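Chemist: what's the 3D shape of this:
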Amino acid sequence: MIGRKVPRVEDDRLLRGKSRFVADLAARTDALCVAILRSPHAHAEIERIDDDAARQMDGVEAVLTDRDLEGIGTLPCDWAPPGMLWEVQHPVLASGTVCYAGQPVAAIVARTRAQARDAVAAMDVRYKLLEPVLDQEAALELGAPKVHEPGDNVALRKRRAGGDYERARRSAQIVIARRLTNNRLAPSPLEGRAVLSDYDPVTHSLTHHSSSQLPHVHARALSDCLGFPAHRLRFVSPDVGGGFGAKLGFYAEDVIVALAAMRTGRACAWIESRSDTLVGTTHGRDHVQYAELTATRNGRITGLKTRIVADLGAFAMGMGPGIPAINAGLSVTGPYDIPNVVSEVTAVYTNRMPTGPYRGAGHPEATCLIERMVDELAMELQLDPAEARQRNFVPPEKMPHKLPTGFTLDSGNYADNLDAALSAFDIESFRKAHGSSGRRIGVGIATYSETSGAAPSMGMAAVGFRRAGHESARVVMHPDARVTVFSGAHSHGQGHATTLAQIAADALQIPLSAVEVVQGDTSVIPFGTGTYNSRTMAVGGSAVHRAAWRIREKLARIAAVKLQCLPKEVVYAEGTFTARRRGLRGRAFLALRRLEDRVKARVFNRITGLDLPGGVRGRQAVPLAEAAREAHLAHDVPLGLVPGLDETEFFDPKDMPASYGTHIVGVEVEPRTGHVGILKHVIVDDCGQVINPLLVAGQIHGGAAQGIGQALMEDAGYAPDGTPGATSLMDYALPRATDLPDFEISHTVTPTKLNPLGAKGAGEGATIGAPPAVVNAVLDALRPLGVRDIRMPLTPERVWQAVRDAE
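Modeler: Predicted coordinates for the structure are as follows:
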């Protein structure tokens, strides 16, 4: 089953409207509706909240402000890496001061959504405006407004160095320095966040449904915030319509809705609007990057010094601080063998929406930096950009390769991967075919590497990550030989019900239709870490693989009794156990097994006075279904064998595998309008062993679309007064099908040795590689006009203005 293009088994149900998203579940109940009053200001003191009018309105059951939250904790920061100076956590409802536009100030609980919204409009909140700080570099200036008292705006300083950069700079023949930016993005999953909570006062239990990527992690966070017994909390994350990292965050609405259910004695629900998504769900990226690269005249990079200034927004929330400090800061060398490196990260608080993970989470930011700098080196030396990369790749013979910043690239052949992409693109033919169009034609290359599957658990604490690195799987084979897989990973569109079933079906050699995958319910699944950092196949899939193989080995022991052979002599194929030809050792074992049968029968007779039925021995074959039934009945099994077929595995890898790939993009640019059209986009991906090529292609398509969105159109900017520039999809531009080319996808395959599947991360690679490839292509097209840099996103206005400025 592994490696086959199996259509997603969950699609039929979803396409026929038989989904179970949180909003679907809420619609089938008489749950009260929750609406959130959000701050319209970026920075202000709350002088007074008058909720009298709201409390008197028809249908209003409760009003919650900070006064009603005594004993309720703040939202956790999951990742406070070494170098964290102070950690300001997000309050559930604003207390005294609001620190960004969109921050929850109060909540209304009413019988209908319309009544709840009307009551929000009736709330009278008086603010005293304070000066906001809306830019990370401005936040570092002497005398800048303080987001939080009494400290300054610097939340974190992290420095990591390897080699001797200063010596490399002194001896360098080429030194290139650039200031780059990585724009702020608003993850926009098709399904917004949603919460449904129901409290049972008789059993003192809480059932909480939430659109989450981390059911067990968020169950712990909710328990801690409420001070609620964890064993009485059932956290369910049903169908999830996209996450992209935004649903890794644990938000105020989860606590508010649960608290409302406990206070009112009624089920309560909150459904996010698109406006809520843009102003109240964590943003991604937002780095200012300073890079200095040293090299020889033949294009060999000798050193890299980077300084990243990252905007955390108003609070340290979820994974926010760790993304720039660890994922970006330690990955700035990409797939290149750069011996001397200094990486500095400064993360600051500003009066903007907190930032958190967004697909790739730090790796796109690091890749944009190094890929722009390698292109700049190629231009400086008038060197082919592909050749500049080939001269600096970490060669296969140096794998595993420890980076100067500390991470390890476990395996890879980057040169072969780039060659495969160049063969698929044929740059010279592309330029000839489109060079007469009258528009500017450009080609951009980007290569990337990504360490994924955050692990091992013992290493998480060393980087300040307050999560586990393992993943759980429980595999149960029933007496009819059908299988249920309980996975601690969680799907939000990737197709885990298919790929995890493929892994189990492959190990047990059963039809895919005989496997059911269960995720997202903490009451039935062993503690799981969840889905992020492209970890599900490499870590969660490996847990399924190991648990399934233990069941297969147990079945082989049962079959060996009937086949009268050693367990290692059992052969399993096409649902049937048979025995290899017995050697001398096998004949000796057969005699021992017959003696064991006689002893069992005599002891049983002496105890019970009954004759023990003798099992049929010397069988030629044992069907899987018979062995499975025997495992549950335990009538005729080896002595000491525990009945049942139920195996649980917590797979905790020793290190993180590094996936990689190459993107080559061909564009045409109209200088008079600034329009950029993508004509060709070739992607050669290497995610190790591919479980399902069809689903991997889908992940690459979606990832590339999001990467192109960042490069050309998406920008979650702010007005000078701190109000969000985008509060609806009329303001925030997402890529449409007409903006995208037909992606040409192929693979090289370099299995990892860090897990039994040989699998690496596949879900984020295209989002990492696409943005710098697109930017490099546009700059290649406009370089003859004198354009050297354009800040992302490369909107028509910015491209047009860059051409005018160059002229």
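
Chemist: only C-alpha atoms for contact and neighbour calcs from this point on.
Modeler: OK.

Chemist: in this structure, which residue is closest to the centre?
Modeler: For the chain, the residue nearest the mean C-alpha position is Y532 (2.6 Å; CA atoms, centre = their mean).

Chemist: could you look up the SS state of that residue?
Modeler: coil (DSSP: H, G, I helix; E, B strand; the rest coil).

Chemist: A121 now?
Modeler: Classification of A121 by three-state DSSP places it in helix.

Chemist: which residues touch it?
Modeler: Neighbour list for A121: empty [criterion: CA atoms under 8 Å, 6 or more residues apart in numbering].

Chemist: for A116, same thing?
Modeler: Taking CA under 8 Å, 6+ apart as the test, what A116 contacts is 33-35, 59-60, 108-110.

Chemist: related to what we said a few turns ago, just checking, the residue nearest to the centre of the chain touches G245?
Modeler: Yes: at 6.8 Å, Y532 and G245 qualify as touching, with contact defined as CA atoms under 8 Å.

Chemist: which neighbours do these two have in common?
Modeler: Contacts common to Y532 and G245, judged by CA under 8 Å, 6+ apart, are Q213.

Chemist: now do the helix ranked longest in the chain: distance to the chain's middle.
Modeler: In the chain, taking DSSP state H as the definition, the longest helix is helix 584-608. Centroid displacement of helix 584-608 relative to its chain, using CA atoms, centre = their mean, to the nearest Å, is 54 Å.

Chemist: which other helices and strands contact it?
Modeler: Applying 3 or more CA pairs under 8 Å, 6 or more residues apart in numbering; DSSP states H and E, one finds that helix 584-608 contacts no other helix or strand.

Chemist: next structured bit after it?
Modeler: strand 622-623 (DSSP states H and E).

Chemist: for the helix or strand just after that following strand, packing partners?
Modeler: Moving toward the C-terminus from strand 622-623, the next helix or strand (DSSP H and E) is helix 624-633. Other helices and strands packing on helix 624-633, by 3+ CA pairs under 8 Å, 6+ apart, are helix 542-563.

Chemist: quick one: contacts of the helix or strand just after the helix it packs on?
Modeler: Downstream of helix 542-563, the next assigned helix or strand under DSSP H and E is strand 570-573. Contacting residues not belonging to strand 570-573 are listed as 509, 556, 559-560, 577-580 [CA under 8 Å, 6+ apart].

Chemist: for those residues, which one is nearest S211?
Modeler: Q509 (33.7 Å; CA to CA).

Chemist: isn't that closest one up against F577?
Modeler: No: with contacts counted by CA under 8 Å, Q509 stays clear of F577, the gap being 11.3 Å.

Chemist: the two: who's more crowded?
Modeler: F577 (23 against 18; other CA atoms under 10 Å).

Chemist: to compare against the first, here's another:
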Amino acid sequence: MKFGLGQPFRRVEDLRFITGTGRFTDDIHYEGELFAAVVRAPVAHGVLNGVDVSAAREMEEVLAAYTADDLAADGIGSLPVIIVLDHVNGEKMPLPAHTLLAGGKVRYLGEPVAFVVATSARAAQDAAEAVMLDIDDLPAVVEPADALAEDAPELFAEAPGNLALHWRLGEIDAADAALDASARVVELELINNRIVVSSMEPRNAIGLYDAEAGQFTLVTGSQGSHMIRDFMFEGVFGLPADRLRVITPDVGGGFGMKAIPYPEQALVLYAARKLGRPVRWQSSRAEAFLSDTQGRDNASKAWLGLDAENRFTALKVETLASAGGALSAFGVYCPTLSGPPMAPGVYKVPVVATDVRIAYTNNAPIDAYRGAGRPEAAYLIERLVDKAAREIGIGPDALRALNMIPPEEMPHTTATGVTYDSGDFVRVMHKAMEAADWAGFSARRAVADGKLRGIGLAYYIERTGVPGKEGARVEIATDGAVIVHVGTQSTGQGHETTYVQMTAEALGLDPACITVKTGDTDHPIPSAGGTVASRSMVHGGGAVKLAAGALLAKASHAAAKLLEVNERELDFDDGLFRVPGTNRHVGIVDVAAKVGGLEGIGDFEQMIGTFPNGAHVCEVAVDPETGFIKVKRYTVVDDFGRTLNPLVLSGQVHGGIAQGIGQAMTERTVYDPETGQLLSGSFMDYGLPRADDVPFFSVTTQNTPCTTNPLGIKGAGEAGAIGAPPAFVNAVVDALSGLGITHLDMPLTPSRVWEAVQAAKALARQTSYD
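Modeler: Now for the predicted structure:
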């Protein structure tokens, strides 16, 4: 079919985006609406003796100024912690309240302490600046290791020693014994740097309240309206979730950060109920740097054992991770349930153990960021394997191929208990090396232009599709219009295009007549899990397939009656029901018109993840005089099971690579270690990658169909961000290896590279003198 699955069908949503007719939260307005501003903590840690809002309340245009005392008096609760785990000793992890506004103490720079509402945005901001805070400064701690030290300032009385969670996967004693018995042990310490999410559209929220019906409405950019409603409402307001309608229009980027509820979303609802008018809040870019959840931020030490034949024997990892100054919804998920199970990557490692300690620190809360734990796992094992190959003196591809799980052993259950259903890792790696002209690199390296050239290989595997359900409803109206209702929310991925393709193929219809509707909890679908963990096509695609099939079954039954034949006698093709051997037929749209419309409902459940994987090859040139790195070539071969739309797919991979290179080369959130003040609080100070920092990418696939998903697909949205950091760092280390440099921590900024080069040269000079 011309527009069916597998075809490079151009994105249907792009017309409204490039013509400025998209409808984002800030484009939506209501009569009589009010404007809100947040008063944020100007220090990272301190005793909050008082919040004086009297001057703000007296200002012209100001209708209200709320504090934590006001919320407590009205019985407003705290934001939820979705993932709750036990300590390694069996004790329950502490759950300090994450209140909408701070009371008694502030624990990170930018924490909300008051909420001001006025008739204009300018008046609200002026009033926010008039709020007086009485704060006694306390010492701040921003690094997990420092937070867990004996003399560290304590953030929460409920969490002695700032320990949010001590968690373990696998048996440390068994890993130590296997390492002791190994012929060689390779050791590596590395940092996965803290990242600001930097979505194109900052966060926002509009709250409305219908006093007569007792119903709330929240309009907000999110990664799933149902998720925000179900996570937030009952815990904060103590009311059934069906009292809240959440509407998410177009969204300009999420990357995990918009999957969770925030204080401001609840505050606009609270204010709307108190004031009887719509209340809107829009984050500034400066506020986003302070108050959006941030990503990554952990430090690990790892040991990889090898036997005499260079086969892996054991892997042990010790990780210190940051929770930030409040425990976010999925704050402990990334360094525990997500990353460590994927620690062995695509390799046969008989014994694996990971010990994780998560600390409260005086900076923004940590939560999911594109990949959510799997990039950390892939970075660790791929840097470790590359270091092992260099120490042994064999090719990085040869060591990988020797230890990769072969396709004939699929399905394969790793030492961490994860079962990979399919994959041919060696074949994918070799295809990527061939596409990157790995064999010809030695000639390129020899170019005499003063640059140090390097090539890096990394192989990633991730688990996508958080277990659960996703629903869909497909309708054909009497006028032929087709509407697809799904629960996953696009934040730029191209969901509409792919869902249109799936429906067009299933029903044999013109894509132009199909509309996809998402983001409104009032549109009934049987279940909705939202857009996280690359699950939209894995789960949402399964739901659309079921819904279209259910509609087709109803249409077939009705068509048989219209054509006066047994249903088993009908053929269906290209939108038409035909009676074979005759010229009798009826279109599915005509059937819908005659029976008053057609509807199909699908409720898809998948409890087993899918495992996309692939090889990244990065080639760089490093200027030793300046430390500047130029990415010369970048090649990726992925296994996504099945390609639904190569254009949409390549766009997702391109964006992920850019984010991965950004983390590896330029991005780092920096807090002053003594005060907790943010030193990288704008794009003047934070190194978001620019277009000229990345090359054109070569992206292809070598698919092995997924056996656990009815469409045969493996989630693809986060893959680029997982494979890029280790490939880039491996390439730079390869370029600098002649100087004796074996590791550099991300980001590999020019200054950091230059300093490493100078230190290596100085050491070489000292060695020659000795």
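
Chemist: list the TM-score for the superposed pair.
Modeler: The TM-score (TM-score structural alignment, normalised by the length of structure 2) is 0.95; 746 aligned residues with a CA RMSD of 1.6 Å.

Chemist: can you name the residues of structure 2 that the longest helix of structure 1 overlays?
Modeler: Aligned by TM-score structural alignment, helix 584-608 of structure 1 corresponds to no residues of structure 2.

Chemist: now stretch 346-362 of structure 1
Modeler: Counting by TM-score structural alignment, stretch 346-362 of structure 1 corresponds to residues 357-373.

Chemist: span of the matching stretch from start to end?
Modeler: Terminal residues of stretch 357-373 of structure 2 lie 14 Å apart, using CA to CA, to the nearest Å.

Chemist: repeat for stretch 234-243 of structure 1
Modeler: 21 Å.

Chemist: relative to M84 of structure 1, how far out is G703 of structure 1?
Modeler: According to CA to CA, G703 of structure 1 and M84 of structure 1 sit 31 Å apart.

Chemist: what do we get in structure 1 for V753 of structure 2?
Modeler: Using TM-score structural alignment, V753 of structure 2 sits opposite V799 in structure 1.

Chemist: what residues does the helix or strand harbouring that match touch?
Modeler: Here V799 of structure 1, judged by DSSP H and E, is contained in helix 796-806. Under the criterion CA under 8 Å, 6+ apart, residues 671-676, 782, 785-787, 789-791 lie in contact with helix 796-806 of structure 1.

Chemist: could you do stretch 530-541 of structure 2 as well?
Modeler: By CA under 8 Å, 6+ apart, stretch 530-541 of structure 2 touches 223-227, 256, 259, 371-372, 464-466, 469-472, 486-490, 495, 499, 502, 604-606, 610, 709, 711, 713-718.

Chemist: list only buried entries from those residues.
Modeler: Burial by neighbour count, judged by 16 or more other CA atoms under 10 Å, picks out 223-227, 256, 259, 371-372, 464-466, 469-472, 486-490, 495, 499, 502, 604-606, 610, 709, 711, 713-718 from the contacts of stretch 530-541 of structure 2.

Chemist: in strands only, show me these.
Modeler: Using DSSP state E, the subset of these located in strands is 469-472, 486, 604-606.

Chemist: dump those into a markdown table; add distance to A128 of structure 2 as well.
Modeler: Below are these laid out as a markdown table (distance: CA to CA, whole Å):
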| residue | distance to A128 of structure 2 |
| --- | --- |
| K469 | 43 |
| E470 | 42 |
| G471 | 43 |
| A472 | 43 |
| V486 | 39 |
| F604 | 47 |
| E605 | 47 |
| Q606 | 47 |
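
Chemist: from those residues, which is closest to A432 of structure 2?
Modeler: Among those, and counting by CA to CA, the member closest to A432 of structure 2 is Q606, at 30.7 Å.

Chemist: map that closest one onto structure 1.
Modeler: Matched by TM-score structural alignment, Q606 of structure 2 corresponds to P653 in structure 1.

Chemist: if I look at that match, how far off is P400 of structure 1?
Modeler: In this view, P653 of structure 1 and P400 of structure 1 are 15 Å apart by CA to CA.

Chemist: same deal with D742 of structure 1?
Modeler: 35 Å.

Chemist: check W86 of structure 1 too.
Modeler: 36 Å.

Chemist: so where does I108 of structure 1 fall, helix or strand?
Modeler: Going by DSSP H and E, I108 of structure 1 is part of strand 104-110.

Chemist: what span of structure 2 lines up against that strand?
Modeler: Using TM-score structural alignment, strand 104-110 of structure 1 pairs with 112-118 in structure 2.

Chemist: what segments of the stretch 651-800 of structure 1 are strands?
Modeler: For the stretch 651-800 of structure 1, the strands defined by DSSP state E, counting those that start in this stretch cover 658-670, 675-686, 743-747.

Chemist: which of those has the highest mean neighbour count?
Modeler: strand 658-670 (a mean of 27; mean count of other CA atoms under 10 Å).

Chemist: packing partners for that one?
Modeler: Applying 3+ CA pairs under 8 Å, 6+ apart, we find strand 658-670 of structure 1 packed against helix 414-425, strand 440-451, strand 675-686, helix 765-782.

Chemist: those into JSON lines, with extra columns for distance to G3 of structure 1?
Modeler: Shown next, in JSON lines, are these (distance: least, CA to CA, whole Å):
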{"stretch": "helix 414-425", "distance to G3 of structure 1": "20"}
{"stretch": "strand 440-451", "distance to G3 of structure 1": "22"}
{"stretch": "strand 675-686", "distance to G3 of structure 1": "14"}
{"stretch": "helix 765-782", "distance to G3 of structure 1": "19"}
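
Chemist: between the ones you listed, which one is closest to G722 of structure 1.
Modeler: helix 765-782 (27.0 Å).

Chemist: what lines up against A194 of structure 1 once you look at structure 2?
Modeler: Match for A194 of structure 1 (TM-score structural alignment): N204.

Chemist: the match of V753 of structure 2 and P364 of structure 1, how far apart?
Modeler: V799 of structure 1 is 22 Å from P364 of structure 1, where distance means CA to CA.

Chemist: now do N417 of structure 1
Modeler: 19 Å.

Chemist: who has more neighbours, those two?
Modeler: A direct count of neighbours by other CA under 10 Å for N417 of structure 1 and P364 places P364 higher, at 30 against 22.
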